[in-house]
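Novice: sequence first, predicted model second:
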Amino acid sequence: MLYGICNLSIVPLRAEESNQSEMTSQLLFGEAFEVIEKQKEWSKIRLTFDNYEGFIDNKQYTEITEDFYLKLKTEKQYFSGEMIDFITNNKNELTTIPLGANLPFYNAGKLQINSELYIYEGAVLSEEKSKNKIAQTAFNYLNTPFLWGGKTPFGIDCSGFTQMVYKLCGYKLLRDANQQATQGEVLSFIEESEAGDLAFFDNEEGEIIHVGIILSDYHIIHAHGKVRIDTLDHSGIFNAELQKHTHKLRIIKKMI
């Protein structure tokens, strides 16, 4: 088995081995993965964090040894807490990193990929946070434009948004909304929910296609056009600007 790690700021994960293929997700700096199949220009990979699979350009990652990979899996996880920042290597070259980027083997401002050492002087996140911090963390992404497959403050989709907010608070969610809906504990009514719980929404075929984070006082923050705050009721999400419901409520789940 081959292993790799993202050593660039933000790298697209694609549905097929082509730059024209749909971007299904993104890798942020420091994210590790298994290489399922390596071809001439593309590799099919499985991300360590959530087991999500897709194709990545071979020019946009670096291979790591099995020993490095296994140590990385067991090490305490550290993430960048800055909206955007940079790291420097021993050649004094800069690499930008976004909010939620991984910091492999972080220790006292230093991190490492293979034999290359980096310096990072920004805020670091590493601990599980209390549930009441989830909504507060979500506000960091307010007004971020919607981007299918996105996971950063410069473009994010609905499930990327919920996954990243939970990640920054120290919890793991799967990547897609329908996958996240298999996690957690079902709540019967909105009245039972707390800020930080997740609400899921379906289409006419009954497929879960959207997710958002419940706030207090019957509001929800979610990525729809942009990360925005709307009203939540028993029917779904009500958009006051459009004066209509935009999403049909399917289920509410308590994740922590």
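Specialist: All right, it came through fine.

Novice: all contacts plus neighbour counts: C-alpha atoms, from now on.
Specialist: Noted.

Novice: got a list of what the residue lying closest to His245 once chain neighbours are set aside touches?
Specialist: Nearest residue to His245, sequence neighbours excluded (CA to CA, 6 or more residues apart in numbering): Phe238, at 4.2 Å. Going by CA atoms under 8 Å, 6 or more residues apart in numbering, Phe238 touches Asp230, Thr231, Leu232, Lys244, His245, Thr246, His247.

Novice: next secondary structure element downstream of the helix or strand harbouring Phe238?
Specialist: Using DSSP states H and E, Phe238 sits within strand 236-239. Toward the C-terminal end, the helix or strand that comes next after strand 236-239 (DSSP H and E) is strand 244-254.

Novice: among the contacts of Phe238, who's most crowded?
Specialist: Of all the contacts of Phe238, the highest neighbour tally under other CA atoms under 10 Å goes to Leu232, namely 23 neighbours.

Novice: that one contacts His219, doesn't it?
Specialist: Yes. Under the criterion of CA atoms under 8 Å, Leu232 makes contact with His219 at 5.1 Å.

Novice: alongside the first one, take a look at this:
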Amino acid sequence: MLDRALDEATRERASASGIDWRNAWAGTDSGGTLRAWPEAAAVALDVPQLVQSLVPSQWLTPSTLLEPMRRDPAHNSEMISEVLGGERLRALLRREQWWLVAGSDGYVGWVHDWVLQDAPSNPTERATFRYGRPHGTLWLSDNRAACPLWLGMELFAVQGPLGERGGNHLLRTSTGQEGWIPADELMPPGPLPDMRALMNVLRSLTGIPYRWGGRSPMGFDCSGFVQFAAGLCGVTLERDAAQQAGYGEAVGLEPDQWRAGDLIFFGQPADHVAFLDARDGLLHCQGQVRQDRLEGHPLQARISGVRRWWSAPGA
């Protein structure tokens, strides 16, 4: 537990920052450096610097649609996750040109400051639509591409007389790009209505490549795919498979107890996660988003748990 390794002053500043450190672990080495592992991110922090540098209540947001979150404050450091346009990030501390931030899922890592800007203190604007295809394009009026789009991306109405034209809507992304999108590529802004709708949407993502640290339809890792899917239902899951394995209701390991949409975990602690697609099907990201039969698959011998996340409180 991180708070056990920190002195009282540091704990007070951590509490004032609004960050829940309970899922972190830390220890100090002989040089007084705090090695903290919030989720998967091994972040080396000097304890006195941490005390002085924790930001009490600063929120940031990316100015671009997709940016890497890195393990250490360096461009050649491992990408451990991604931050998405419109996401509110809790600023923890700054080191030269890098911010240590906690994402909306609580995941902690480093993001370069050039892609970050202050987030609105009290965001009130609600999305008008979400993008409803795996991938697409926001078009300018002269048919030039403004930016890429992907499934679930929030889109906001642009006020004025040109808001709708010939079956197209003039919309704005969370990062400010404006352009036209055909109406038949849009879906309502709220959560998907049920598990059948989610599974149908997820099957449309087959073939999207595996991307270490990815959590968008530009490329997923296994737990990023699951987290993204849950988000389409209005549920925020944690970032790593081992964390997701604690969410929701435990289901027995007998296949007759399983339902489509349950999460099945492999390894102890879990290092891979998939959706069950009917009783003997897997829908997961392994190499790419794909459908497989569980029976006879190498993963079958590594099953460690099944969870019904969508019956959990708030699902």
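Specialist: Great, that's in hand. From a predicted model like this one, the values you see are computed outputs, not experimental measurements.

Novice: TM between them?
Specialist: Taking TM-score structural alignment, normalised by the length of structure 1 as the basis, the two superposed chains have a TM-score of 0.80; 238 aligned residues with a CA RMSD of 2.9 Å.

Novice: can I get the contacts of Phe238 of structure 1 in a markdown table including distance to Ser25 of structure 1?
Specialist: Below are those laid out as a markdown table (distance: CA to CA, whole Å):
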| residue | distance to Ser25 of structure 1 |
| --- | --- |
| Asp230 | 25 |
| Thr231 | 28 |
| Leu232 | 27 |
| Lys244 | 30 |
| His245 | 27 |
| Thr246 | 24 |
| His247 | 22 |
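
Novice: which one of those is nearest to Asp57 of structure 1?
Specialist: His247 (35.2 Å; CA to CA).

Novice: can you pull the contacts of the closest one?
Specialist: With contacts defined as CA under 8 Å, 6+ apart, His247 of structure 1 is in contact with Phe201, Asp202, His210, Gly236, Ile237, Phe238.

Novice: need the longest helix for structure 1.
Specialist: helix 158-168 (DSSP state H).

Novice: what span of structure 2 lines up against it?
Specialist: Matched against structure 2 by TM-score structural alignment, helix 158-168 of structure 1 falls on residues 222-232.

Novice: can you tell me the mean distance of the matching stretch from structure 1 after alignment?
Specialist: Its aligned residues in structure 1 lie a mean 1.1 Å from stretch 222-232 of structure 2 after superposition (mean CA distance after the TM-score superposition for structure 1).

Novice: tell me the counterpart of Gly103 of structure 2 in structure 1.
Specialist: Checking TM-score structural alignment: Gly103 of structure 2 goes with Leu47.

Novice: now Ala278 of structure 2
Specialist: Aligned partner of Ala278 of structure 2 by TM-score structural alignment: Ser216.

Novice: what count of nearby residues applies to the alignment partner in structure 1 of Pro209 of structure 2?
Specialist: Under the alignment (TM-score structural alignment), Pro209 of structure 2 pairs with Pro145 of structure 1. Neighbourhood size, Pro145 of structure 1 [other CA under 10 Å]: 20.

Novice: from Ser43 of structure 1, how far off is Pro145 of structure 1?
Specialist: Going from Pro145 of structure 1 to Ser43 of structure 1 by CA to CA, to the nearest Å gives 29 Å.

Novice: now swap in Ala108 of structure 1 and tell me
Specialist: Per CA to CA, Ala108 of structure 1 is found 34 Å from Ser43 of structure 1.

Novice: if you count what's nearby, which of the two comes out ahead?
Specialist: Ser43 (22 against 9).

Novice: from Thr62 of structure 1, how far out is that one?
Specialist: On the measure of CA to CA, Ser43 of structure 1 and Thr62 of structure 1 end up 11 Å apart.

Novice: do His210 of structure 1 as well
Specialist: Distance of His210 of structure 1 to Thr62 of structure 1, given as CA to CA: 33 Å.

Novice: which one of these two is surrounded by more residues?
Specialist: His210 (24 against 15).

Novice: please look at the more buried one and Phe201 and confirm they touch.
Specialist: Yes. With contact defined as CA under 8 Å, His210 of structure 1 and Phe201 form a contacting pair (5.1 Å).

Novice: which residue, other than its chain neighbours, is closest to the residue most central in space within structure 2?
Specialist: By CA atoms, centre = their mean, the mean C-alpha position of structure 2 lies nearest to Arg215, the distance being 5.2 Å. Nearest non-adjacent residue to Arg215 of structure 2, counting by CA to CA, 6+ apart: Gly224, 4.2 Å away.

Novice: next, the contact list for the closest residue to Pro217 of structure 2 other than its chain neighbours, please.
Specialist: Spatial nearest neighbour of Pro217 of structure 2, chain neighbours left out: Trp150 (6.2 Å); criterion: CA to CA, 6+ apart. Contact analysis of Trp150 of structure 2 by CA under 8 Å, 6+ apart lists Tyr131, Gly132, Arg133, Pro134, His135, Gly136, Ser216, Pro217, Met218.

Novice: tell me, how many residues neighbour the match of Ala278 of structure 2?
Specialist: 11.

Novice: need the contact list for it.
Specialist: Neighbours of Ser216 of structure 1 in contact, by CA under 8 Å, 6+ apart: Glu194, Ala195.

Novice: switch to 10 Å and redo it
Specialist: By CA atoms under 10 Å, 6 or more residues apart in numbering, Ser216 of structure 1 lies in contact with Ala135, Ser193, Glu194, Ala195, Gly196.
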